[in-house]
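Colleague: Show me the folded form of this:
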Amino acid sequence: MTGKWLYWFDELGIGDIELVGKKCANLGEMTKAKVSVPPGFALSLEAYQRFMNETGLTEEVTEFLKRYGDEGIKGYGQFMEASRFVRELIETKEMPADMAALIKENYRKLCTQCGLEDVAVAVRSSGPVSMPGTFETYLNIIGEDDVVKHIIKVWASTFNVQAIGHRVNQHHPLLIDGIGVAILKMVKAKTAGVAFTMHPTTMDDTKIVIEGTWGLGESVVSGAISPDRIVVDKNTGEIDMHINPKLKQVVYQEKGTQMVDVPLELQNVPCLTKEEVGRLAELAKSIEKYYGVAQDIEWVFDDDMDPAQNLFLVQTRNISVVKEKKTDAEKIVELMLLRVFPRRSTPKTFGEKTP
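Modeller: Next up is the predicted model:
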């Protein structure tokens, strides 16, 4: 162990995936590339290990898992039982005093940097390996005590039902080396979503596909709503907009977030202007050029900032492409599955698992 387990984004880069996880490493790389990224800091995998070891959780969880015998956990019922017990166990533990003090000190530095007494932050998981959507994220967290509390909640999510099931099915140990955590300033989202620098179904690398909605982007990322879908030609700049009725949006409440109705006058209005689409497409192209491979990008337009400076990126991931395009039959099967198990189009559709 290095002893250091907290890093500001400008200390990190793409080579630090094993240190802080993919999301944090990418936030660091984008910060170095001078992309507009919300300010913040990261906790390394070592922070998770310290917490688990110094609170006695490693021994307690190991002892609990012995009840399942040599065959280990099997079946959804046991996944649920183990998840409930271990998550409650983790969330009842106090952060070691020196760790809590350092996290609070850096949260206060972030508040000072942002010119706010208590800045609202996102507390996001950052896995070192691809486990899409497995671990949990908490938004609009305010105050140093709540930040510490939700970091522990993110760590506890390494034992949610999906995470346990994944490890069992992949024959991985149930006790893991840990995940990173990103603590970054919340953006007051006017509109948000994702952008693919390659068409996610046709794999046409001359197209950028943008999906967006009003409010925070979690409803797009999770597949909870049908977003606007915009296709931009990289060469000509031609824009093709398909506007969906946007009935719900995720917005801030005093603490945390909630799903609310979109005002009637905005439900059938494009969430992005053509000028905003153009800016986002140009930024997406520059990110793709920087990384040298097609990207899946999460973006936000800030409602409080000058329109010339209000576009932020909160994540980017490489897209890996399979060699052969899908047949029409494969596309039809996928569409049928999407109706039964709705989710957004992601790189996983054509070969990439995301962090």
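
Colleague: From now on I want contacts and neighbour counts done on CA atoms only, so please keep to that.
Modeller: OK.

Colleague: Now the residue most central in space within the chain: closest residue in space that isn't a chain neighbour?
Modeller: Nearest residue to the geometric centre of the chain (CA atoms, centre = their mean): Arg124, 6.3 Å. If the residues on either side of it in the chain are set aside, Arg124 comes closest to Thr137, at 4.4 Å by CA to CA, 6 or more residues apart in numbering.

Colleague: For Ile152, see how far away Ala100 is.
Modeller: Here the distance between Ala100 and Ile152 works out to 11 Å (CA to CA, to the nearest Å).

Colleague: for the chain, what spans make up the helices?
Modeller: Under the criterion DSSP state H, helices of the chain are mapped to 17-20, 22-32, 45-54, 57-65, 75-91, 97-114, 144-156, 161-169, 218-221, 274-291, 328-340.

Colleague: of all those, which gets the most neighbours per residue?
Modeller: With neighbours defined as mean count of other CA atoms under 10 Å, the helices of the chain peak in mean count at helix 22-32, which reaches a mean of 26.

Colleague: Next, the angle helix 274-291 makes with that helix.
Modeller: 100 degrees (axes from the mean of the first three to the mean of the last three CA atoms, to 10 degrees).

Colleague: Packing partners of helix 22-32?
Modeller: Counting contacts by 3 or more CA pairs under 8 Å, 6 or more residues apart in numbering; DSSP states H and E, helix 22-32 packs against strand 120-126, strand 180-185, strand 311-318.

Colleague: Could you dump these into TSV with distance to Arg279 added?
Modeller: Putting the helices and strands packed on helix 22-32 into TSV (distance: least, CA to CA, whole Å) gives the following:
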stretch	distance to Arg279
strand 120-126	25
strand 180-185	22
strand 311-318	8
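
Colleague: Burial-wise, tell me which of those comes out on top.
Modeller: Using mean count of other CA under 10 Å, strand 180-185 ranks as the most buried of those, with a mean of 28.

Colleague: List the contacts of that one.
Modeller: Strand 180-185 has contacts (CA atoms under 8 Å, 6 or more residues apart in numbering) with 19-21, 23-24, 38-45, 47-48, 119-128, 151, 154.

Colleague: now swap in stretch 257-269 and tell me
Modeller: 139-140, 214, 243-252.

Colleague: for stretch 272-291, same thing?
Modeller: By CA under 8 Å, 6+ apart, stretch 272-291 touches 191, 195-197, 208, 212, 232, 234, 237, 239, 294-295, 297, 311, 318.

Colleague: Another for comparison:
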Amino acid sequence: MLSESSAKLIEADDASSVQVSLVGGKGAELAHLRAAGLRVPPWFCLSSEACREFLSVHGWSTNALVQASEEARQTALVELAKASLSGTWVEPFRERVRAMLELSGAVVVRSSANVEDSAQAAFAGQFKTELGLTDVEAVCAAVIGCWLSLFADHAMRYAETMKRVNDLAMAVVVQQFVPADVAGVLFTMNPTTHDRDQAVVEAAWGLGEGLVSGLAVPDRFVVARDRRIVATEIGAKSRGLYWNPVQSKVEERANPRYFCRQAALSEVQVDTLVEMGYACEQRVGCPQDIEWAIRQDRIYVLQARPITA
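Modeller: Predicted coordinates:
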């Protein structure tokens, strides 16, 4: 029988790391990426069982929060946000976080709901991600924030639209933070034309969140299935988000003018990314939307999700 901490803490190489019911969609995708031989920053999961226990200790359950009135739910979320983690698994979790911080200096905490990033409905942007956390207490607070984001109004409305409101569970991914020099997204199917014979790579200087948030206008490369670049657009990239290692925080900066005119990726890097994307697609069995980062010329795959129509 698994110990309580073993059931709550799931490592990347555990057999259960692909079980969506335990690690959520994002966690399971990371396990598939790793199995495909891609360079994924070290990570582990706090399973959805930990979230259920947290709610239970404080007199709630997932279904009770879902069925509560909006006013009652918001009141409960305010109180739960003030709570602390408890249980015999908490100290092993804190030790695991400390070990990762000693190695990398900072981590990312990502929501990983069981309904997130499925082929039927991508809940991208509905839940929570915290970047560049440098101490254990901040990570613990971020974990609770991820759990509670499952019940935010916008997430609840989206779950109702997707008819998944009665099937909700939230795991959390804790992953080594990559202070990217260049980052972006890769689609193994053209997301605009839905052409399966084209991949699209978007890239900008700094952290990928600058691109995702709309701060940076990225470069865009359209690549044929035979890996020829058939179209290139150089984006403005006038500003970006960067990691400040001295102050241990993410900050917005203006890019040098020559950065704006220069492609953020070489043709070799574009080709390598597309090759990695197709390896992921083959492993999972459907077109993928992949977030990646480059640090000191090493390409990392941060997360992936199926492309939904």
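
Colleague: Relative to Gly178 of the first structure, which of the helices of the first structure is closest?
Modeller: helix 45-54 (5.0 Å; CA to CA).

Colleague: So what does Arg339 of the first structure match up with in the second structure?
Modeller: Alignment note (TM-score structural alignment): Arg339 of the first structure has no counterpart in the second structure.

Colleague: List the residues that contact Arg339 of the first structure.
Modeller: With CA under 8 Å, 6+ apart, Arg339 of the first structure has no contacts at all.

Colleague: what about it, distance to Val333 of the first structure?
Modeller: Where Val333 of the first structure is concerned, Arg339 of the first structure sits at a distance of 10 Å (CA to CA).

Colleague: go on, Thr31 of the first structure?
Modeller: When distance is defined by CA to CA, Thr31 of the first structure is 40 Å away from Val333 of the first structure.

Colleague: One more: Ile208 of the first structure?
Modeller: In terms of CA to CA, Ile208 of the first structure sits 24 Å off from Val333 of the first structure.

Colleague: now Val269 of the first structure
Modeller: 31 Å.

Colleague: cool, Tyr252 of the first structure as well?
Modeller: 37 Å.

Colleague: just Asp145 of the first structure next, same as before
Modeller: 48 Å.

Colleague: repeat for Val154 of the first structure
Modeller: 35 Å.

Colleague: Kindly report the same for Arg108 of the first structure.
Modeller: On the measure of CA to CA, Arg108 of the first structure and Val333 of the first structure end up 51 Å apart.

Colleague: go on, Asp146 of the first structure?
Modeller: For Asp146 of the first structure relative to Val333 of the first structure (CA to CA), the value is 44 Å.

Colleague: now swap in Thr62 of the first structure and tell me
Modeller: Taking CA to CA, one finds Thr62 of the first structure at 42 Å from Val333 of the first structure.

Colleague: Over to Gly15 of the first structure?
Modeller: Distance from Gly15 of the first structure to Val333 of the first structure, by CA to CA: 38 Å.

Colleague: what does Thr92 of the first structure give?
Modeller: On the measure of CA to CA, Thr92 of the first structure and Val333 of the first structure end up 45 Å apart.

Colleague: and the counterpart of the residue nearest to the centre of the first structure in the second structure, how far is that from Cys260 of the second structure?
Modeller: The alignment partner of Arg124 of the first structure in the second structure, by TM-score structural alignment, is Arg110. Applying CA to CA, the value for Arg110 of the second structure to Cys260 of the second structure is 30 Å.

Colleague: cool, and Glu252 of the second structure?
Modeller: From Glu252 of the second structure over to Cys260 of the second structure the distance is 15 Å, taken as CA to CA.

Colleague: higher neighbour count, those two?
Modeller: Shown here are Glu252 of the second structure and Cys260; by other CA atoms under 10 Å, Cys260 has more neighbours (21 against 15).

Colleague: could the helices of the first structure be laid out in TSV, adding distance to Pro263 of the first structure?
Modeller: Formatted as TSV, these follow (distance: least, CA to CA, whole Å):
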stretch	distance to Pro263 of the first structure
helix 17-20	40
helix 22-32	33
helix 45-54	42
helix 57-65	47
helix 75-91	38
helix 97-114	30
helix 144-156	31
helix 161-169	35
helix 218-221	16
helix 274-291	21
helix 328-340	27
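
Colleague: closest one to Asp10 of the first structure among those helices?
Modeller: Of the helices of the first structure, nearest to Asp10 of the first structure by CA to CA is helix 22-32, at 5.4 Å.

Colleague: Where does the closest one end up in the second structure?
Modeller: The aligned range for helix 22-32 of the first structure in the second structure is 25-35, by TM-score structural alignment.

Colleague: what does that stretch rub up against?
Modeller: Residues contacting stretch 25-35 of the second structure (CA under 8 Å, 6+ apart): 12-13, 17-20, 40, 45, 111-118, 171-173, 280, 283-284, 301-305.

Colleague: Alignment lookup: Trp292 of the second structure to the first structure.
Modeller: In the first structure, the residue paired with Trp292 of the second structure according to TM-score structural alignment is Trp299.

Colleague: Which residue is the nearest non-sequential neighbour of that match?
Modeller: Leu313 (4.4 Å).
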